[in-house]
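A.B. asks: Can you look at this prediction? I've put the sequence above it.
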Amino acid sequence: GAGGAARGGGAAGSPVLGGENRHFRRDWSTANDIGHKAAARSFADIAAMGAVPTALLLGFATPGDLAVDWVDGLMAGLREECGEVGAAIVGGDVTAAEVITLGVTALGDLQGRAPVTLSGARPGDLVAVAGKLGWAAAGFAVLGRGFRSPVQVVAAHRRPEPPYAEGPRAAELGATSMTDVSDGLVADLGHIAEASGVRIDLRADLLTVPVKLREVGAALNVDPLVWLLTGGDDYALAASFPKNASLPDTWTVIGAVAAGEGVRVDGRRWPGAGHEHFR
């Protein structure tokens, strides 16, 4: 979820630390994929504040026997994701460690707007989402069963595609709060509910489960709605808007803000709301 800081027209995302076997596995993802994903996670944090990503600060710890071509692949992935948003890699410390550890902090430009935070949601606001939900979680489930297909869901886990442009757009549309979905929709909206002192009511019938996720869910005997509600790592954006806001097609209304606390799905608390990486 979003948790960065804004000052002087700029925005800094929370440092993102990725450790081998907790946040990524080299047997599941290429170095290039891991670079893309680390940058994507950081830039989504910036987008959730309503800012445009401008730069990536990098710290990297590595075992001495790590192949140089793996490091080259990682850097290429980071650079390519930076290219997607027109950001630069600045700085970069490399130190020795027993396991690969990647520390990334993104910087952004608020373009004169006030940052969108977690604490501005008000009863009566709409709750909407932009981007994919559940795809990366489905890919994680597939890989965890030892499969490498369907390619679409595995690729979503390996290389997410956050809707970066929708962050600044939401800010322009008057978003009252916003977060990126890194821990899971219910968990990250829970951060908004807590910071804003409100309840968030979601409606399952407004969450469209893609056909591909239905197919994967049937094959793995999993209700795919669970992936949409609790899956992280797609880095979608979830935001609250004034109820009279006119939202573009890129945003889907999935619920509303009410007085109270916590998050409800069809009036009930959702069990096990959080997304755990490889733990």
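C.D. replies: Arrived safely.

A.B. asks: C-alpha only now, for contacts and for neighbours.
C.D. replies: Noted.

A.B. asks: quick one, helices of the stretch 1-150 of the chain?
C.D. replies: In the stretch 1-150 of the chain, the helices defined using DSSP state H, counting those that start in this stretch lie at 31-47, 68-85, 135-144.

A.B. asks: and of these, who's closest to residue 241?
C.D. replies: Among the helices of the stretch 1-150 of the chain, the nearest to residue 241 by Cα to Cα is helix 31-47 (15.9 Å).

A.B. asks: helices or strands up against the closest one?
C.D. replies: Secondary-structure packing of helix 31-47 (3 or more Cα pairs under 8 Å, 6 or more residues apart in numbering; DSSP states H and E): strand 16-19, strand 52-62, helix 68-85, strand 101-109, helix 151-158, helix 166-172, strand 177-180.

A.B. asks: Use this one as the comparison:
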Amino acid sequence: MRTTSILLLALSAAVLISCENQQKIPDAGMGYGTPISEDATPSQTATTSTTAQASTANSANNTDNPKTKTTLPPLQSIDAKTLLPIKKIVGSFAYTKNNDPTRTLNFTSEPTRNGFIQTIDGLRRVYLEWDTQGNLVLKRDDDFKENVRVMYTPGIIVVPVKLEQNEPNITSKSRVQVFNLSDGHPRAAGTINSQLIAIWQSRIETNAGPFDAYIIREKRSLDLDIAQVDLTLDTAYSPGNGEILQMEWRTQKTLDLFIDNTKAKLLREK
């Protein structure tokens, strides 16, 4: 079973689109937006279009010219802290799932002593920190809808200290603990392997206008005692604006249910 979701986080507007249809993960550099740089991977000449573009009223601008000149510096001169502003960002978040009506929620990104807290009201809150090497890592993810808190030790690298290569091959392994968000009761434990496999540049259209961004592709393999999940995650960062897009492909391999302390395994889904 694959689910695809797109998360657009811009300064004053954001969009989340979720769908259940089967979709092939696009090649790096060809998924969405308009390729804008000579080092876009693998081809900057392909015309691209996505559900995110189709859902955005202002998406017509710049999409007819896949060789739009970039305003971005090359990867070799970019580091993680250049992408993420140390300031509070307050915006709106439009949430759409399948054909359900769109709901608008508040979005905030607040700097902390050593990172950021990002909140989408009613949906989730994530805690990001800088590690000792200068990478931005995911430490905690609170899912309000599922009533779970997920802790990562050490944190998962989501933005490397230097964006120097199109194929960075940065790996990390973390212990995962899952708790009830309401009472802190443990629900699951396991490990997660993460790998940053591609970085490229695109112009992303959002409700707040176009942004030139660096897109980081990450693969995660989650192995819990109740589930095994493979995940491919693309996140776009605009220098000085932070995260503006997130697209996710998820494949759930196995699922176990706990009913009155009895463990019942469901059929494997692929």
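C.D. replies: Arrived safely, thanks for sending. Just so it is clear, the model here is predicted, and its values are computed rather than measured.

A.B. asks: Any idea what the TM-score comes out to?
C.D. replies: Overlay of the two chains. TM-score (TM-score structural alignment, normalised by the length of structure 2): 0.25; 115 aligned residues with a Cα RMSD of 6.3 Å.

A.B. asks: is it true that residue 265 of structure 2 touches residue 257?
C.D. replies: Yes - if you go by Cα atoms under 8 Å, residue 265 of structure 2 and residue 257 touch, sitting 6.2 Å apart.

A.B. asks: Count the neighbours of residue 263 of structure 2 for me.
C.D. replies: 11 (other Cα atoms under 10 Å).

A.B. asks: Can you give me the distance of it to residue 257 of structure 2?
C.D. replies: Distance of residue 263 of structure 2 to residue 257 of structure 2, given as Cα to Cα, to the nearest Å: 6 Å.

A.B. asks: Next: residue 34 of structure 2.
C.D. replies: Using Cα to Cα, residue 34 of structure 2 is found at 43 Å from residue 257 of structure 2.

A.B. asks: more neighbours, the two?
C.D. replies: residue 34 (27 against 13).

A.B. asks: separation between the more buried one and residue 83 of structure 2?
C.D. replies: 19 Å.

A.B. asks: ok, now residue 130 of structure 2?
C.D. replies: Residue 130 of structure 2 is 13 Å from residue 83 of structure 2, by Cα to Cα.

A.B. asks: what does residue 252 of structure 2 give?
C.D. replies: 32 Å.

A.B. asks: same deal with residue 154 of structure 2?
C.D. replies: Counting by Cα to Cα, the gap from residue 154 of structure 2 to residue 83 of structure 2 is 22 Å.

A.B. asks: which residues does residue 92 of structure 1 contact?
C.D. replies: Counting by Cα atoms under 8 Å, 6 or more residues apart in numbering, residue 92 of structure 1 makes contact with 57, 58, 59, 60.

A.B. asks: and with 10 Å instead?
C.D. replies: Counting by Cα atoms under 10 Å, 6 or more residues apart in numbering, residue 92 of structure 1 touches 56, 57, 58, 59, 60, 103, 104.

A.B. asks: List just the nearest of those residues to residue 193 of structure 1.
C.D. replies: Set against residue 193 of structure 1, the nearest of the contacts of residue 92 of structure 1 by Cα to Cα is residue 104 (27.2 Å).

A.B. asks: shouldn't that closest one be in contact with residue 42?
C.D. replies: Yes - at 6.8 Å, residue 104 of structure 1 counts as touching residue 42 under the criterion of Cα atoms under 10 Å.
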